[in-house]
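The amino acid sequence is not available; the structure is as follows:
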């Protein structure tokens, strides 16, 4: 969508360019997926690390950082618990993905 928004808004030609951009993105994704033998494992590694960071670790950390003086002890405990669960899940997922990547490299 970002690339399509850069195009001028000529009604006839913009539809053609939008289809061309989308097709080029799909084809490039296909080529990357075919070129990397264990693309799914790399995506698993990135997903396990970044998803947990963005969804479970950063929000409570930012909440505690922004509302430092107004946070109750119960809220601090809950936030620390959520951060700990996120860190543990991220570590397990990252370890699992890395071990599978290393296993694929050795075979």
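Yep, that arrived. Everything numeric in this text was worked out from a predicted model, so none of it was measured.

C-alpha from now on. contacts and neighbour counts both.
Noted.

So which residues of this protein form helices?
2-5, 11-35, 39-52, 58-66, 73-106 (DSSP state H).

helices or strands next to the shortest one in the packing?
This points to helix 2-5. helix 11-35 (3 or more C-alpha pairs under 8 Å, 6 or more residues apart in numbering; DSSP states H and E).

What's the local residue count around residue 49?
Using other C-alpha atoms under 10 Å, residue 49 has 21 neighbouring residues.

How about the contacts made by it?
90, 91, 93, 94 (C-alpha atoms under 8 Å, 6 or more residues apart in numbering).

sorry, back to before: most tightly packed of the helices of the chain?
Ranked by mean neighbour count, the helices of the chain are led by helix 39-52 with a mean of 17 (mean count of other C-alpha atoms under 10 Å).

quick one: it to helix 58-66, angle?
Counting by axes from the mean of the first three to the mean of the last three C-alpha atoms, to 10 degrees, helix 39-52 lies at 30 degrees to helix 58-66.

Pasting the second one now:
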């Protein structure tokens, strides 16, 4: 939520009084937390959906894409060991992404069928 809060705080006019700036910051962050709690209460599978998004995107962004971009940038100058290590990291990332995505989707389906 920090990036969202910082983006919203940048839209506010520049305040020289630090107390007023802190008050606005506190209001923005409190509103974001309350809205997140409201969504979590109103949407029954919010935690499971967040697990699905996290399982898929975190592995993609933290393991798979950096290695693929690295290999793409250095191109043919990559050594065999660099290619093998990046390939291994990509495979581990894919396995974790598929495993996490499968388990979260299976849990969503199980919870839905229990309703």
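That came in fine, so what should we check first? Just so it is clear, the structure is predicted and the values come from calculations on it, not from any experiment.

hang on, the earlier thing: narrow the contacts of residue 49 of the first structure to the ones also in contact in the second structure, please.
Compared against the second structure with both residues aligned by TM-score structural alignment, their matches' C-alpha atoms under 8 Å, the contacts of residue 49 of the first structure retain 90, 91, 93, 94.

Same list (the residues you listed) but as JSON lines, adding distance to residue 62 of the first structure.
Compiled in JSON lines, those are given as follows (distance: C-alpha to C-alpha, whole Å):
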{"residue": "90", "distance to residue 62 of the first structure": "18"}
{"residue": "91", "distance to residue 62 of the first structure": "20"}
{"residue": "93", "distance to residue 62 of the first structure": "23"}
{"residue": "94", "distance to residue 62 of the first structure": "23"}
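
Mind telling me what residue 19 of the first structure corresponds to in the second structure?
Under the alignment (TM-score structural alignment), residue 19 of the first structure maps onto residue 26 of the second structure.

Specify which member of the contacts of residue 49 of the first structure is nearest to residue 33 of the first structure.
Nearest to residue 33 of the first structure out of the contacts of residue 49 of the first structure is residue 94 (C-alpha to C-alpha; 20.3 Å).

Against residue 23 of the first structure, how distant is the residue of the first structure most remote from its centre?
Largest separation from the mean C-alpha position in the first structure: residue 12, at 35.4 Å (C-alpha atoms, centre = their mean). With distances taken as C-alpha to C-alpha, to the nearest Å, residue 12 of the first structure is found 18 Å from residue 23 of the first structure.

Need the counterpart of residue 84 of the second structure in the first structure.
Looks like residue 84 of the second structure aligns to residue 77 there (TM-score structural alignment).
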